[in-house]
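J.: test case, fold it:
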Amino acid sequence: MSRAQRAPFPAGRRGVAASGAARSGGAGKAVTRTISEDPLGGTVRRTVLSNGLRVLTEAIPTMRSVSFGIWVSVGSRDETGPDSGAAHFLEHLLFKGTRKRSALEISSSIEAVGGETNAFTTKEYTCYYARVLDEDLPLAIDVMCDLVADSVLEAADVETERGVILEEIAMHDDEPGDEVHDLFARAVYGDHPLGRLISGTEETVTPMTRPQIRDFYRRHYTAPQIVIAAAGNLDHTTVVDLVRQALHGTPLDTDQGTPAPHRPASPAVRTRPATTLVETKETEQAHVILGSPGIDRTDERRFALGVLNNVLGGGMSSRLFQEIREQRGLAYSVYSYASQYADSGLFAVYAGCAPGKVDEVLELTRAELARVAAGGLTEAEIARGKGMSKGSFVLGLEDTGSRMSRLAKGELLYGDLMPVDALLARVDAVSLDDVNALAADLLARPMSLAVVGPFGAGDFATA
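T.: Predicted coordinates:
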């Protein structure tokens, strides 16, 4: 198959604003603006259709591929107790067939051109994406919009995927290194939706009905809740037109709407008092997480948190890695991490070690956290932490999938896209005092402990 044609769209269409009347996918006037022409990236443009659906693109003519994603502002935290797992269940089902395509036709059409499709569910959003050659973008847009907007949710498919999801839950239970993260979330958030499993449980997935899932689908998969993002060798106007055409005649082909606002940061989620949860399993390795509530994703201290995390446990040169693995050989894997949501967050340290070494690992971890909380970091460590933050961010922009995700998350989670240079400047502006003040606050908080391994609940009663 020839790949000689560099541009997948007619040259006369490139760079034309799509602000006229929509032909389909929401009749009425769309509004387009150029967000940035970043020297480290491509031209970013944003169109809001009259039905409230948003389309963002980053045109990168030097690429030969395009990543196309449909992001929906719904995740596991939007479920009620009986609906626990519905967002993830739906993610599976949307690939099973529409009025136009069977499940086989959905997968084979993209694979036939060497592309790939996938999806994932988080606690606050769901994403469906495809990565294809630039010339095959029209096909990817048609297929992905079709499956997200017009799935039929056949009863037989519900039963098939129920079995698949129950196997996925069972497989997750056999991975203690993954299970401990869910246990820690429950230790901090308790019965709040942020403390529940994204997949749901066997008790919630087994009785879930097709009408229940379909109601969740139609309530949450609306045009104002959806952001479409694409990055690579593309033309913004053409992408918008193709999206309109693909959505024509589907439930998302509505007349009027305004984009849904991003989740507010207040009121903050109430967390549980520090507690210890132990999942008893006869494993060869113990998995432990020690941590506390952190900061939300819009907190101005988030850049200082990135630097602090890098120095504490973000790499092989980090304090925890050097102390626990390199110098003492107590664990193969040890790292710190931060999870941030609209109105809450977590900061924690994970370690996997032999069961007999858990007490020593926890003692060393607590001592290091207390040392940093009391004495802070050094200027040299701050410089290294900044370099890690900037380098990982810029290097992560070297593929179209990362760029597409950046567009969508900026729009969906923050309501804005921070230019690359501005973000790097924010990291550069982090001072020693900023990091040490955050460390004194964050690392001195009462900490919860989650453990998966051959222990009883009483083994950590004083943890």
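J.: okay, CA-based contacts and neighbour counts for the rest of this
T.: Fine.
J.: go ahead and confirm residue 202 touches residue 172.
T.: No. At 11.9 Å, residue 202 and residue 172 do not qualify as touching, with contact defined as C-alpha atoms under 8 Å.
J.: OK, contacts around residue 163?
T.: When the contact criterion is C-alpha atoms under 8 Å, 6 or more residues apart in numbering, residue 163 has no partners at all.
J.: the same query, at a cut-off of 10 Å, please.
T.: Contacts of residue 163 were listed using C-alpha atoms under 10 Å, 6 or more residues apart in numbering, and they are 157, 169, 205, 206.
J.: ok, and the most crowded of the residues you listed?
T.: Greatest neighbour count in the contacts of residue 163, by other C-alpha atoms under 10 Å, goes to residue 205: 21 neighbours.
J.: I figured that one was touching residue 90, is that so?
T.: No. If you go by C-alpha atoms under 10 Å, residue 205 and residue 90 don't touch, sitting 11.4 Å apart.
J.: here is a second sequence; please produce its structure as well for comparison:
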Amino acid sequence: MIKKTELTNGILVISEQIPQFASCSLGVWVQSGTRNDEPCNSGMAHFLEHMLFKGTERRTALLLAQDMDLLGGRMNAFTEQEQTCLYTVVLSEHVAQAFEILADMLVNSSFDEAELRREQGVVCEEIKMVEDETDELASDLFYASIWPDHPLGKPIQGTIESVQNFTQNALFEYLHRHYKPDRIIVAAAGAIEHENLVHLTKRYLQNGWLMRRPVSQFSIEAGPKLWWACPPGGTPNPAAVINVKYRPTEQVSICCGWQCLSQDDPRGCILSVLDSVLGGSLSCRLFQEIREKSGLAYSVETFRSTYSDAGLFGVEVSCSAANVSAVMDSIRKIFRSILAEGITEDELERARQHIKSSYALSLESSFGRMSCIVQNERVWGRQISLEELCQDLDKVKNSDIIEFSREFFDLDKLTIAAAGPIYSL
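T.: Below is the predicted model of the structure:
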């Protein structure tokens, strides 16, 4: 059963007790990500996530790692465009100790100057690594081409210049500005009782949130609507954009697509079906045409990224420079077919079953269950059951597919980003 409780300071506690599990996934989810980065602090959300692991008032970075290892648990974090998550997976008997460690990192991080300088070097190396990996680079170029003047179009890691300018004071200010109780979800799934999770949250997070350092030190003022909160635009681009960056590699990585649905758009099931039919399975059209029939590429797949007020859908593929033209012709051919005729009934039924099974399988782990209940709460404000998902999928018709495709997939406005041994497309 899924239960939720809102504390007096605004923190939302949500959990699903699964008695047959021996483990528990526990996470603190913050509704703040790279979308909250200002131009002068590009990459700050991601860097802050790194610095949470670098020591507190009571623990060094090494002691944090050792204390979690002593529990036999896994601890990690990730930063996305609109959220940051710090989580752990432990056996049920270690939940209280694991929670205390997470809370210590959030409430008492010291952001030590020496650790900060070392981590600046680490993140700069991460940025250089992305520059060397053409698939990551093509993805960043694609986002930048779609949203050139919005933080959704900026790389999560920031730039070397911005990262090198981060200061301890800027980290504390960012934390106070964005890590507010009413943006926090404490979530757990597995072998845990909801009442225990509420008790732990009250004990470690409700009082003294967030940092004990006086907020007045950071001159945080109320102001007009933050620029990063403005929507990037939900309509397709007025014209096609082509963005190519030369790299002396063996293959060209291509990322192409369009703006698409936001997270809460009721047509999400239609896009899920298209995602499955086009690039989400072994029998999908792109894989069968480009790899199996033509032998033009090893890897080809579709992707979808959804946010609170915008989204993307497209294709990712890597191939030899000599095959780029043929690959792009194949992609356009497949989308033309969808625009003209939609999909077959067999494809529609396979897609339905594939999506239903994939969703059910994702709930086999405690982390998958925790992630699911958090995203349902964030997007819908309620829990979406597997049965409800199945019902919505069963309502999708081929006429819906054609209507949707014609609204979003205008081939004359296809944005293409590529990185590899070519100079143009």
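J.: about what we covered before: out of the contacts of residue 163 of the first structure, which sit inside strands?
T.: Where the contacts of residue 163 of the first structure are compared with strands, as defined by DSSP state E, there is no overlap at all.
J.: export those as JSON lines, with columns for distance to residue 317 of the first structure.
T.: Shown next, in JSON lines, are the contacts of residue 163 of the first structure (distance: C-alpha to C-alpha, whole Å):
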{"residue": "157", "distance to residue 317 of the first structure": "49"}
{"residue": "169", "distance to residue 317 of the first structure": "35"}
{"residue": "205", "distance to residue 317 of the first structure": "43"}
{"residue": "206", "distance to residue 317 of the first structure": "46"}
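J.: counterpart of residue 346 of the first structure over in the second structure?
T.: Residue mapping for residue 346 of the first structure onto the second structure gives residue 312, with TM-score structural alignment as the criterion.
J.: just the element for that match, please.
T.: Element membership of residue 312 of the second structure [criterion: DSSP states H and E] is strand 311-319.
J.: equivalent range in the first structure for the next helix or strand after that strand?
T.: Tracing the chain past strand 311-319 of the second structure, the next element assigned as helix or strand by DSSP H and E is helix 324-341. Helix 324-341 of the second structure lines up with residues 358-375 of the first structure when matched by TM-score structural alignment.
J.: what's the answer for stretch 105-121 of the second structure, then?
T.: Under the criterion TM-score structural alignment, stretch 105-121 of the second structure matches residues 147-163.
J.: verify the stated contact: residue 322 of the second structure with residue 251.
T.: Yes. Taking contacts as C-alpha under 10 Å, residue 322 of the second structure lies within contact range of residue 251: 9.3 Å.
J.: who touches both of these two?
T.: In contact with both residue 322 of the second structure and residue 251: 421, 422, using C-alpha under 10 Å, 6+ apart.
J.: neighbour count: those two, which is higher?
T.: Here residue 322 of the second structure and residue 251 are set side by side on neighbour count (other C-alpha under 10 Å), and the busier one is residue 251, at 22 against 13.
J.: that older thread, how big's the offset between the match of helix 324-341 of the second structure and the second structure?
T.: Superposing on the second structure and averaging over aligned pairs (mean C-alpha distance after the TM-score superposition for the first structure), stretch 358-375 of the first structure comes out at 0.8 Å.
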